[in-house]
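> Quick check, what structure comes out for this input:
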Amino acid sequence: MVSSSKRTPLTFLVHATVLFLVVLWTIPTAGLFISSIRDKDQLSVSGWWTALSTSEQRLVVRAHEPKSQVQQGDRFVISGNLLEGGKGEIARFGFSSLKPENFAAGEVAEMKKGRTLQVNANGDYVLSSPTEWKGSRGQRIFYTAEIPPRFTLDNYREVLNAEGLGQSFINSLTVTIPATIIPILVAAFAAYALAWMRFPGRALLIAGVVGLLVVPLQMSLIPLLKSYNLIGEFFGVGSKTYVGIWLAHTGFGLPLAIYLLRNYISGLPGEIIESARVDGASDFDIFRKIILPLSFPALASFAIFQFLWVWNDLLIAMVFLGNNQEHLVLTGQLRELLGSRGGNWEILTASAFITIIIPLLVFFSLQRYLVRGLLAGSVK
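Take a look at the predicted model:
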């Protein structure tokens, strides 16, 4: 007899495959988080995997304005430092966009009218002229520097304070929480009825629920919106309300919820329910005191699916709530950032990571029930 402690090659292969999938799914999230806390200049020129290494950046800055010049002997001098915080090392520099790397650090570059520019490796620069500097803007200086890695929380501060993400965050919670709770409650009652109550047409209802699982959302969205608008006009209720999107998500989520919960509830021991009936318990008492406590794994597993689906939804939110700032959800706000701030990667990465914080918390808090709820009812 082979000892159960010995593992076959297939077991190691399964474990290795699972580990590979976990790493594969974790890498994008890690990359998104690292990008969200990187300096915006470094993020624009290198990938997140180079975050801990020194990066070469080609930058252009303006020297101090002419009003800061100081006369030293017969020359007028403007001086300062190009590197923020004095961190980094300059390799080459120039004063023209045609030749931005024409001089090595420490050299003296000859400019027009007897003027000179010297940029040292530590970022110190000296502009010298035999005549007084004129104008209101400083001389442009191009340089190539090796900049050490920099991390900052300014990206999150800018998003939370200036981009209206706080209101969108509240709007998403307002949509997601009821749109998760309502279908769970309705589906739990329906699943109990389909599992343990005998009535005509029960098999047809079960077949109908299974059939609704394959109906594409896009095919039913427009007829549903038209029906909702007609009902709203009849009762004098506006179409851009949270009630509409709650009902829409409830309708789209009910087939999966009923199917999942019915499989679980039908697999519960029938002796418990029959004993409760013998003791005089009604169906509502059985449902409330026996079915709900025993069905928590299935309820939690569906809650994860529904919460993630509603939280990440954009299509239904745009259709039922519109695009106004008052009702704009988090995914819609992120889309607006993509439209207006498409080049600001630091803003987009910080915004995207903020949107996944709540789903991650929900998943990790309920994930131990996920497999139990999905597998329940599959084996008798």
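
> contacts and neighbour counts: CA atoms only from here.
OK.

> just checking, what packs against the helix or strand hosting Val18?
Here Val18, judged by DSSP states H and E, is contained in helix 9-36. Using 3 or more Cα pairs under 8 Å, 6 or more residues apart in numbering; DSSP states H and E, the elements in contact with helix 9-36 are helix 345-375.

> Next, the second sequence, to be compared with the first:
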Amino acid sequence: MTSLARRTAPPASRTAPPASRTASFVSRVAAGAASGAVRVFLVLAGLFWLLPTIGLLVSSLRSSSDIAAGGWWQVFAAPARLTTENYAHLLANETITGSLVSTVLITVPATLLVLALGSFAGYAFAWLDFPGRDWWFLGVVALLVVPVQVALVPVSKLFGAVGLFETTLGVVLFHTAFGLPFAIFLLRNFFAEIPRELLEAARLDGAGEIRLFTRVVLPLGGPAIASLGIFQFLWVWNDMLIALIFADSQSPPITVALQQQVRQFGNNVDVLAPGAFVSMVVPLVVFFAFQRQFASGVMAGAVK
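All right, here's what the predicted structure looks like:
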């Protein structure tokens, strides 16, 4: 009788009450609505974050008289008044074009030097044994809390004594010196999470330290290095304090050049608006071009 009852009993799914199926349907609908609401919120937040950039782009395409007449949102009433003449004036302004070249000559070397030196030092602190390694690393961590403003006067005197004041090389060295503590701290912690067995296997295959560093550590540390490169590039490109003090006044970076144009805002608005947009859009292009590596580096650091 028991076996017959089991065979004749209807499946549990068939006997499920309609109320449970309704509740499951309602929960799926609620989850879908919540997911849609989150997406809408993220899209709106992204548009709100890009609003200043959009406003600057529109302003760079308006004439001086239109800018003086009202805000950039008035372009929706007369979109045909947009013009590219401001960018023609920008290219004709030797101060702005020269400042862009100076900014590139400062930003690219300062970023590459920090990545190279930080990678070597991070590997050394993570996997090489040398006297006082932990104390040296503690000193590097302590340098993270030193503000830039503390070093302005003594470094200015030092650069003046050795002939590096108001030179591109001096600005590059300053950014490199103050970018290295964070770079070493970040990359050392990332490299230290590489499995020791992997490094020991490479050593058993005859790999020396240089080959081990270039063939094993660097490929595995690519996301962290890319994230560090983005941060360093943005910091140096958008810097104004160091450039204002140490850069050559005859060929200043873009931030200083735009600040000098602000003093004549009423006369040079047709140059200031497109110059500011170009100064803003370059870091955005760099970020979006390497956003996948940036996200990988951030997630890897979070998991580790």
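
> Now the TM-score, please.
The TM-score (TM-score structural alignment, normalised by the length of structure 2) is 0.83; 278 aligned residues with a Cα RMSD of 2.4 Å.

> and the angle from the helix holding Val18 of structure 1 to helix 345-375?
Here the directions of helix 9-36 of structure 1 and helix 345-375 differ by 150 degrees (axes from the mean of the first three to the mean of the last three Cα atoms, to 10 degrees).

> Just give me how far helix 9-36 of structure 1 sits from the chain centre.
Distance of helix 9-36 of structure 1 from its chain centroid, counting by Cα atoms, centre = their mean, to the nearest Å, is 19 Å.

> do stretch 109-122 of structure 2 as well
16 Å.

> residues in structure 1 aligned with it?
Mapped onto structure 1 using TM-score structural alignment, stretch 109-122 of structure 2 covers residues 178-191.

> For the matching stretch, give me every contacting residue.
Outside stretch 178-191 of structure 1, the residues within contact range by Cα atoms under 8 Å, 6 or more residues apart in numbering are 245-247, 249-251, 253-254, 257-259, 261-262, 265, 287, 299, 302-303, 306-307, 310.

> again with stretch 214-225 of structure 2
Contacts of stretch 214-225 of structure 2 (Cα under 8 Å, 6+ apart): 115, 119, 123, 186-187, 190-191, 194, 199, 293-294, 296-298, 300-301.

> nearest to Pro131 of structure 2, of these?
Using Cα to Cα, Tyr123 comes nearest to Pro131 of structure 2 of the contacts of stretch 214-225 of structure 2, at 15.4 Å.

> Can you tell me the element that closest one falls in?
helix 94-127.

> After superposing, tell me the mean distance of that helix to structure 1.
Average distance, helix 94-127 of structure 2 versus aligned residues of structure 1 after superposition (mean Cα distance after the TM-score superposition for structure 1): 1.0 Å.

> Read off where the helix or strand following that helix ends up in structure 1.
Toward the C-terminal end, the helix or strand that comes next after helix 94-127 of structure 2 (DSSP H and E) is helix 133-143. Against structure 1, the aligned range for helix 133-143 of structure 2 is residues 202-212 (TM-score structural alignment).

> Mean per-residue distance, whichever strand or helix holds Thr176 of structure 2 versus structure 1.
For Thr176 of structure 2, the host element (DSSP H and E) is helix 168-191. Its matched residues in structure 1 lie on average 1.2 Å from helix 168-191 of structure 2 after superposition (mean Cα distance after the TM-score superposition for structure 1).

> and the angle for that helix with helix 133-143?
Here the directions of helix 168-191 of structure 2 and helix 133-143 differ by 120 degrees (the same axes, to 10 degrees).

> Helix 168-191 of structure 2: which residues count as buried?
Going by neighbour count (16 or more other Cα atoms under 10 Å), the buried part of helix 168-191 of structure 2 is 168-176, 178-191.

> Show me what that helix is packed up against.
helix 94-127, helix 133-143, helix 222-237, helix 241-246.

> Let's have those in CSV, adding mean neighbour count and distance to Val155 of structure 2.
Formatted as CSV, these follow (neighbours: other Cα atoms under 10 Å; distance: least, Cα to Cα, whole Å):
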stretch, mean neighbour count, distance to Val155 of structure 2
helix 94-127, 20, 17
helix 133-143, 14, 15
helix 222-237, 21, 18
helix 241-246, 20, 9
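
> Columns distance to Leu204 of structure 2 on top of those, output as CSV?
Converted to CSV, those look like this (distance: least, Cα to Cα, whole Å):
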stretch, distance to Leu204 of structure 2
helix 94-127, 16
helix 133-143, 25
helix 222-237, 24
helix 241-246, 47
